[in-house]
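# sequence unknown, structure follows:
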């Protein structure tokens, strides 16, 4: 495993991070979740990403149980706040009330006194940004988080938050966007501004939720039991990548991966990590073997000629429009 700094902070994260959206507390039971976490640790993965809203808070609880007994200083635990965690009118958003209550709930479920990174899961248009950033600063000063970050914020929202973070003397170090070979909307604006502001990317869906593993074939339909058929989230979020035009081009990546001597999934994860503004690629897994395979992408360097070939194959189906960052606001 290789490790990178998170933004301009002094904290290292593992290039491959383990995330439990759609898995812990939903697709897999706690015993299998524990096996996956142990497989991640064995592979050198030290960074674990979750959120209070995943599986209605069960994902945090499953991760906390799986990490119980692991030396706390040896791992980096990240969680998020914004999406509903209850039925009350204040059980969501980025108000001071919700943030201060949510962090305590997350720490309880994660069985820890602090998280290494506390992230705003989306931008809250109903709460003054000043209120949100002050609450985050107070969470940090209370020792309940070391750093703060955002997820799927626009470039203007990030700039505004960074200015307030500087005033409040709190470390705003990261953005968590969707980013992969097919979805590159953060490249034109978000990444350059992030680099300028001392922030880096923690990438979710680096394999386009499994599409970039090559297991979905054009004209064949989604395999039974795959994420594309999962009613808990995958089916709704993968539609844009399941067209035959996209799947056919993904199939054409297989020979390129073979020529590099690596599986397609490893190629696609390594591609994400070629970007210097990316600190980690967050991968999910429902089986320990998947974790071990994904971890092999760390430290790989892809030749420029191979990167060019990838672009030539995928160009007609790549989404680059920076305005599409807004379209992610409804997704976890």
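Okay, I see it. A quick note: this is a predicted structure, and the numbers were derived from the prediction, not measured.
# going forward, measure contacts between C-alpha atoms and count neighbours the same way
OK.
# helices and strands around the one helix or strand residue 305 maps to, which ones?
In this assignment (DSSP states H and E), residue 305 forms part of helix 304-314. Here helix 304-314 touches helix 244-251, helix 254-260, going by 3 or more C-alpha pairs under 8 Å, 6 or more residues apart in numbering; DSSP states H and E.
# second one coming, line it up with the first:
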């Protein structure tokens, strides 16, 4: 067997599409010296773990020509598959403005981040609370692996999460897996598989709280630049795809903020910038400053969004999306775990509300409004039970239906939770009617 034949066999085993072009000299019917030109075409997820794909989609061939098939009989009969993130290939109704696409090997959907050209998975993996604090480094690696294998291409962190340890943990995982500089060389090195190219996933971080010194927090030009460089050092990356201003800074002029963000993008330290927990007025001001001085405007706002926190994402941000193209990346779809029902009988040991520094969450649940929310959660659980899904899946699917939402960030402390949450895509694509009922409650 020739080297070329071995190469083609290896590529075929990996499921990579290979195109062979044979060039012959004039008058010859065979290529001189057996030379041939081989071109390789593969997608981001063509190299992902077969085991994970089979776990989520079932055995290949269950539906002709479709990778994953929807559960027969609707959501009720597909509950087990839905919890594992399986889903049909039926395109969701509406949301044409989001320019959605379906992942080749999973039910994951991809959307443009606002009106930018950046394609992100509709579900992303967040690291708040978990990485560097609540979960072990081994579990964090498992979460990143399962997330990527199932189509998630966006990983969110911040300089303040676990005082920098979340970035350190995520960076170590990316480095260990060889993702920071992954390339096609991994095709010929079995011990490197599964590997991802840096260009195939998105890393975002947030800048504001960097340290105790006066110059180590805020949105001054100094801290934006130095804070981002510190984040890149912890992440062991040359750049992040999106850097967010983690809140507004009344002591820093808007022009200074926009100029600093433009600078880090022009220097190749970030690809885009966005805002987090900014008002629509402040976002519009940043956009106006960018246009006035020929600078780069924000492309996205990170906002809290769940069944009990709706006004900003549903009533305010859609106008910005249509007018200036700012998209929404939302967080806390389960209201810090309240919607899961885990707090219905008090605060369980090991839960977020039991952690140091989260007394505010316990106080929220003990308040009158918190008790009303817990009562509403019981209704959501009943609806989810009728649909044959979990309340968590229903809540996340409910977030996905909103106009202008580019990505919903998930938090998980184990892979079982993550796989369950991935099943929300199944609920979303098959349960449009139920989501309308849920929204009206």
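Arrived safely, thanks for sending. If you're wondering where the values come from, they're calculated on a predicted model, not measured in any experiment.
# for residue 224 of the first structure, which three-state class applies?
Under DSSP: H, G, I helix; E, B strand; the rest coil, the three-state class of residue 224 of the first structure is coil.
# and it, how far from residue 291 of the first structure?
Going from residue 224 of the first structure to residue 291 of the first structure by C-alpha to C-alpha, to the nearest Å gives 21 Å.
# who's more crowded, these two?
Taking neighbours as other C-alpha atoms under 10 Å, residue 224 of the first structure and residue 291 compare with residue 291 leading, 25 against 9.
# dump the residue contacts of the more buried one.
Neighbour list for residue 291 of the first structure: 36, 39, 40, 43, 283, 284, 285 [criterion: C-alpha atoms under 8 Å, 6 or more residues apart in numbering].
# what subset of those residues is buried?
Of the members of those, the ones counted as buried by neighbours, 16 or more other C-alpha atoms under 10 Å, are 36, 39, 40, 43, 283, 284, 285.
# in the first structure, which spans are helices?
30-42, 58-67, 96-110, 129-141, 155-168, 190-197, 234-237, 244-251, 254-260, 264-273, 288-295, 304-314 (DSSP state H).
# can you list the buried residues in the longest one?
Going back to what we said before, that points to helix 96-110 of the first structure. 96, 98, 99, 102, 103, 104, 105, 106, 107, 109, 110.
# distance from it to the middle of the chain?
What separates the centre of helix 96-110 of the first structure from the centre of its chain is 20 Å, taken as C-alpha atoms, centre = their mean, to the nearest Å.
# what angle sits between that helix and helix 58-67?
Taking axes from the mean of the first three to the mean of the last three C-alpha atoms, to 10 degrees, helix 96-110 of the first structure and helix 58-67 form an angle of 40 degrees between their directions.
# the second structure: matching residues for helix 96-110 of the first structure?
Residues 221-235 of the second structure are where helix 96-110 of the first structure aligns, taking TM-score structural alignment as the criterion.
# which residues are contacting that stretch?
Applying C-alpha under 8 Å, 6+ apart, the set of residues contacting stretch 221-235 of the second structure is 158-159, 164, 167-172, 205, 207-208, 210, 215-218, 238-240, 243, 256-257, 259-261, 264, 269.
# now with 7 Å?
Contacts of stretch 221-235 of the second structure with the rest of the structure, by C-alpha atoms under 7 Å, 6 or more residues apart in numbering, involve 159, 167-168, 170-171, 207, 210, 215-217, 238-239, 256-257, 260, 264.
# one more: stretch 206-224 of the first structure?
Among residues not part of stretch 206-224 of the first structure, those counted as contacts by C-alpha under 7 Å, 6+ apart are 179-180, 228-229, 238, 241, 244, 247-248, 250-251, 264-265, 268-269, 272, 281.
# now do the buried residues in it.
Of all the residues in stretch 206-224 of the first structure, those buried under the rule 16+ other C-alpha under 10 Å are 206-218, 222.
# a markdown table please, covering the residues you listed and showing distance to residue 7 of the first structure.
Written out in a markdown table, the entries for these read as follows (distance: C-alpha to C-alpha, whole Å):
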| residue | distance to residue 7 of the first structure |
| --- | --- |
| 206 | 19 |
| 207 | 23 |
| 208 | 24 |
| 209 | 25 |
| 210 | 27 |
| 211 | 29 |
| 212 | 27 |
| 213 | 28 |
| 214 | 32 |
| 215 | 34 |
| 216 | 35 |
| 217 | 37 |
| 218 | 39 |
| 222 | 38 |
